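Q: Got a predicted structure here, sequence first:
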Amino acid sequence: MFDRKTIASVVIATSLFGAATAHAQTTALVEVADATMIPMINSNADALEDLAIHNAAGVKIGEIEEVLGTDAATATAVAVDFDDKAGFGNEDRIVPLESLTLNGVKLILSADAAAVGALPIYND
């Protein structure tokens, strides 16, 4: 029979292995080339940088710092510098492109502060 120490050791080892595996599956993001096309805006990554991000009510909540992707030619996310006064914290966050919508000339992020707080921090 197994004693409690053995069972606890197996559980801890399994948990650590699972965490390591999940971490290894996380894809590192890189800055994309300025000429990379972004279909959402029908323009390139350079045009997307420094654009304002708005909430669903149309209030500016931040701006795009960098366009990121799995390689220099594939944009998948943006690094957003959120306005401190907007209530989203003062860290830059990595926001997936599919979380943004173009409404006329405004980029809209419908996520609330709690959802944004769960996004990865971007360290430039």
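A: Okay, I see it. Numbering: from 1, shown residues only.

Q: only C-alpha atoms for contact and neighbour calcs from this point on.
A: Noted.

Q: Tell me which stretches of the chain form helices.
A: 4-25, 45-48, 113-117 (DSSP state H).

Q: winner for burial among those?
A: Comparing these by mean neighbour count (mean count of other C-alpha atoms under 10 Å), helix 45-48 ranks first with a mean of 20.

Q: what's that one packed up against?
A: strand 60-71 (3 or more C-alpha pairs under 8 Å, 6 or more residues apart in numbering; DSSP states H and E).

Q: Put this next to the first one:
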Amino acid sequence: MPKQVCARWRETGCNKLVELPKRYCDGCEADGAGKDTRPSAAARLYDAWWRRESKAFLAENPVAVDIFGEHHGRLFAAEVVDHKKPHRGDVVLFRDKSNWQGLTRSDHSRKTALEDGGFGNARKRGG
């Protein structure tokens, strides 16, 4: 079986080899690596109200915003509602529809990774 370095090597410097498909060595796994510690979607405000209102928003705003300037005049369907300024748990900002925009799923994932520090990006402060 092929091996790879423990997935925590960037955070902790752990350089133990693990057999695929495992991602973490036994020591890092025992320390809680790989466990999802985020609160539930509803606890992060994405509840029935959000599902209803975001669906209505997409129906009223069906064209995706070109936030990266890469659509080159082509129109794409808005697939997800994005918060222009990250709400970081602020209910007022979360529900402020002037802070919403429709994005393609791909653009939303890219924007979120850039803002929240995914894929090796540093987390941006503020929003």
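A: Cool, got the structure. If you're wondering where the values come from, they're calculated on a predicted model, not measured in any experiment.

Q: What does the TM-score come to for these two?
A: TM-score of the superposed chains, computed with TM-score structural alignment, normalised by the length of structure 1, equals 0.30; 71 aligned residues with a C-alpha RMSD of 5.0 Å.

Q: coming back round to it: select, out of the helices of structure 1, the one closest to Val95 of structure 1.
A: helix 113-117 (8.0 Å; C-alpha to C-alpha).

Q: Looking only at the helix or strand harbouring Leu58 of structure 2, what residues are buried by neighbour count?
A: Per DSSP states H and E, Leu58 of structure 2 falls inside helix 48-60. Using 16 or more other C-alpha atoms under 10 Å as the test for burial, helix 48-60 of structure 2 gives Ser54, Phe57, Leu58.

Q: likewise stretch 106-120 of structure 2?
A: Within stretch 106-120 of structure 2, the residues that count as buried by 16+ other C-alpha under 10 Å are Asp107, His108, Lys111, Thr112, Ala113, Leu114, Glu115, Asp116.

Q: So the second one sits against Trp100, correct?
A: Same thing as His108 of structure 2. No: in this structure, His108 of structure 2 is not within contact of Trp100 by C-alpha atoms under 8 Å, at 11.9 Å.

Q: anything in contact with each of the two?
A: Asp82 (C-alpha atoms under 8 Å, 6 or more residues apart in numbering).

Q: still on that earlier bit, may I see the buried residues of helix 48-60 of structure 2 organised as TSV, with distance to Leu17 of structure 2 added?
A: As requested, these are arranged in TSV below (distance: C-alpha to C-alpha, whole Å):
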residue	distance to Leu17 of structure 2
Ser54	44
Phe57	48
Leu58	46
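
Q: Looking at the buried residues of stretch 106-120 of structure 2, spot the one nearest Trp49 of structure 2.
A: Nearest member of these to Trp49 of structure 2, counting by C-alpha to C-alpha, is His108, at 20.5 Å.

Q: which ones are touching Val67 of structure 1?
A: Glu31, Val32, Ala45, Leu48, Glu49, Ala75, Thr76, Ala77, Val78, Ala79.

Q: distance of it from Leu109 of structure 1?
A: Going from Val67 of structure 1 to Leu109 of structure 1 by C-alpha to C-alpha, to the nearest Å gives 15 Å.

Q: again, but for Lys5 of structure 1
A: For Lys5 of structure 1 relative to Leu109 of structure 1 (C-alpha to C-alpha), the value is 48 Å.

Q: circling back: I'd like the next helix or strand past the helix holding Leu58 of structure 2.
A: strand 80-83.

Q: Residues touching that following strand, excluding its own?
A: Against strand 80-83 of structure 2 from outside (C-alpha under 8 Å, 6+ apart): Ser54, Phe57, Leu58, Phe94, Asn99, Trp100, Gln101, Gly102, Leu103, Thr104, Arg105, His108.
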